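Q: Dropping the sequence and predicted coords here.
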Amino acid sequence: PDGVLGFGRDPGPRTILSEPETPSEREADLFAGALRRLTPHAIVSYGLVVANVAVWVTMVTAGVSARSPGVEALIAYGANQGALTAAEGQWWRLVSATFVHVGLAHLAFNMLALLQIGPLVERLLGNGAFVVAYVLAGVVGSLASLLYHPPALVSAGASGAIFGVIGALLAVVVTQRDSIPHGELRRLRLSALSFVGYNLVVGLVVPAIDMAAHLGGLAAGFVVALPLARPIVGEPSRARPLLIGAVAAMGALAVAGLTLLT
């Protein structure tokens, strides 16, 4: 993504000399505390950042340009290209392409966005559900890019998956209106819609941006997260692992079906 707007707000401890909390600050504190209890550690988001950076470091260490890698290098490290992914049956590129970036600036923008958005949505969904939403959104984004662009075009980057995280957040906002405090719900909705709107405008202006991957990932993240969204209070259902597994399986089948269209 090319724009990062404010998402996470995790208030730290206040000193005895602090200003008294306003009602909105108290609401934010309670919401942040509930999220930390719901999902104590957002390990997946940070792990994804490490993995993306590790791929870039590996490429640079091997002699690939840090700022502007060539097409051959991108393909060698797993970028998405219709002539290889579909025509040659290299479907693994649908996943690997989400970890390959076209230079340091591309990587930095995407990882900044993931750090801003990922931990919040991971705490809302839970670690396992977040993995499912992120991976499926990234794969569907890669497929959308494949279907929309000519076979020779090369695409790469985590932005389709990151748009999927935004889609997942919108699904939570839609399904958990009674669970999330009103002020926080409004802030999350505004931030998510602003993020999408800003990046859509930028995508219309900058031709190099893969809008097909963005929109495909956004839609996939929303659909996948609809059954996975959960209240921020109360005990988790014992059947939740089965639900996550079922959604992952159905998502994989849907992706397999979509590959038949390519």
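A: Cool, got the structure.

Q: C-alpha from now on. contacts and neighbour counts both.
A: Will do.

Q: For Glu122, give me its contacts.
A: Residues near Glu122 by C-alpha atoms under 8 Å, 6 or more residues apart in numbering: Thr39, Ala42, Val44, Ser45, Ala129, Phe130.

Q: could you measure the third one against Tyr134, distance?
A: What it means is Val44. Per C-alpha to C-alpha, to the nearest Å, Val44 is found 10 Å from Tyr134.

Q: let's bring in a second one:
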Amino acid sequence: MSSGPRHILDAPGGGNEPRGGGHPFGTPPPPQSPQPRPWVCYAIIGLCVAVFLLEEAGQLPSFTARQLPLGALYGPAVQEGQYWRLLACALEHGGILHLVFNMSVVVTLGFTLERGIGSLRFFGLSLVTALGSSVFSLLFNFDTPMVGASGMILGWAGAMLPIATRQGRRELGIWLVQVAVLSLLPFVSWSGHLGGFLFGLPCGIALRQGRQVYALALPIILFLSALVALYAAHPERRGAF
């Protein structure tokens, strides 16, 4: 995501300003209202940094200590009932570069989306996309520990596509192609990225229909996401579904 993230989402009344900018030769533009604070993104960044620092200080299990982190997504652990890992894995990171890269995208992409749709709607969306990322990771890499917020973040991009401006869709498309290439590298979870993105799309379609439709659709999408996550977490029971 490059410069001008505030222009990615559709906004009413855009594009009607005169080119010359009026004041003092015309009507001065109305003062801009302060942007809402992205509280959910602040919480995500704070929790991710706190978890990383506690692991570096040896206060929590970590990969560097050759232990499975408390939040890492690991199929056998989830299968045994550690369901918090389905969401907590989005707060775990494998190193400082991994953390910095993901948090920079939270700032550029997450701030824009949360301010555009509101914190409560964004929180629900984030739960869905984090679960979607975990679902695909369990389906395709059940025995491999997975960490990182990137799957959830890719879900934000999926939700933004239906509500983005033409310029925004171009920028998102370029960024998504870059991520798709990176997803083919070793130690990068293509399944988590794809799962988050695909689960974000229906949320974006509901957002496109308006706030009332989204308010009705989100609990249903979240419930179905949780059911699919339980299905992915228990391969021994799949024959019973």
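A: Here it is on my side, so go on. Note that this is a predicted model, so its numbers are computed, not measured.

Q: returning to what we had before: neighbour count for Val44 and Tyr134 of the first structure, which is higher?
A: Taking other C-alpha atoms under 10 Å, Val44 of the first structure and Tyr134 do not tie; Tyr134 has more neighbours (30 against 18).

Q: Which helix or strand contains the equivalent of the more buried one over in the second structure?
A: Under the alignment (TM-score structural alignment), Tyr134 of the first structure pairs with Ser126 of the second structure. Using DSSP states H and E, Ser126 of the second structure maps to helix 119-140.

Q: Superpose on the first structure and give me the mean offset of that helix.
A: Here the mean offset of helix 119-140 of the second structure against the first structure after fitting is 0.8 Å, by mean C-alpha distance after the TM-score superposition for the first structure.

Q: which residues are contacting that helix?
A: Helix 119-140 of the second structure has contacts (C-alpha under 8 Å, 6+ apart) with 38-40, 73-75, 86-87, 90, 113-114, 146, 149, 151-156, 189, 191-200, 203, 218, 221-222, 225-226, 228-229, 232-233.

Q: Just give the closest residue to Ser2 of the second structure, not the sequence neighbours.
A: Glu171 (7.4 Å; C-alpha to C-alpha, 6 or more residues apart in numbering).

Q: Counting neighbours, what do you get for the one you found?
A: Number of residues near Glu171 of the second structure (other C-alpha under 10 Å) recorded here: 17.

Q: Quickly note the distance from the counterpart of it in the first structure to Ser45 of the first structure.
A: Counting by TM-score structural alignment, Glu171 of the second structure corresponds to Ser191 in the first structure. Look at Ser191 of the first structure and Ser45 of the first structure: by C-alpha to C-alpha, they are 19 Å apart.

Q: Would you mind listing the residues in contact with Tyr74 of the second structure?
A: So Tyr74 of the second structure contacts Arg85, Leu138, Phe142, Asp143, Thr144, Pro145, Met146 (C-alpha under 8 Å, 6+ apart).

Q: what span of the second structure lines up against stretch 152-161 of the first structure?
A: Stretch 152-161 of the first structure corresponds to residues 143-152 in the second structure, going by TM-score structural alignment.

Q: Enumerate the positions of that stretch that are buried.
A: Across stretch 143-152 of the second structure, burial judged by 16 or more other C-alpha atoms under 10 Å covers Pro145, Met146, Val147, Gly148, Ala149, Ser150, Gly151, Met152.

Q: could you pull out the helices for the second structure?
A: 39-56, 75-79, 85-88, 96-105, 111-117, 119-140, 150-160, 166-182, 190-209, 211-233 (DSSP state H).

Q: Out of these, which is closest to Gly21 of the second structure?
A: Counting by C-alpha to C-alpha, Gly21 of the second structure lies closest to helix 166-182 out of the helices of the second structure; the figure is 22.2 Å.

Q: Excluding chain neighbours, what is closest to Glu210 of the first structure?
A: Residue 210 of the first structure: Asp, not Glu. In space, and not counting its chain neighbours, Asp210 of the first structure is closest to Ser145: 7.0 Å by C-alpha to C-alpha, 6+ apart.

Q: so how many other residues sit close to the one you found?
A: Ser145 of the first structure has 29 neighbours, counted by other C-alpha under 10 Å.

Q: what's the answer for Ala108 of the first structure, then?
A: By other C-alpha under 10 Å, neighbour count at Ala108 of the first structure equals 16.

Q: And for Cys89 of the second structure?
A: Other residues near Cys89 of the second structure come to 27 when the count uses other C-alpha under 10 Å.

Q: so what's the equivalent of it over in the first structure up against?
A: Aligned by TM-score structural alignment, Cys89 of the second structure pairs with Ala97 of the first structure. Residues counted as contacts of Ala97 of the first structure (C-alpha under 8 Å, 6+ apart) are Gly78, Ala79, Asn80, Ser142, Ser155, Ala156, Gly157, Ala158.

Q: Out of the residues you listed, the closest to Leu35 of the first structure would be?
A: Ala158 (25.0 Å).

Q: Report the contact partners of the residue nearest to the closest one when sequence neighbours are not counted.
A: Leaving aside its chain neighbours, Ala158 of the first structure sits nearest to Thr98 (4.4 Å; criterion: C-alpha to C-alpha, 6+ apart). Thr98 of the first structure is in contact with Ala79, Gly138, Val139, Ser142, Ala156, Gly157, Ala158, Ser159, Gly160, Ala161, counting by C-alpha under 8 Å, 6+ apart.

Q: can you rerun that using 7 Å?
A: When contacts are counted by C-alpha atoms under 7 Å, 6 or more residues apart in numbering, Thr98 of the first structure touches Gly138, Ala156, Gly157, Ala158.

Q: what does Pro76 of the second structure give?
A: Pro76 of the second structure neighbours (C-alpha under 7 Å, 6+ apart): Asp143.

Q: swap the cut-off to 10 Å and go again
A: Counting by C-alpha atoms under 10 Å, 6 or more residues apart in numbering, Pro76 of the second structure touches Gln82, Leu138, Phe142, Asp143, Thr144, Pro145, Ala233, His234, Pro235.
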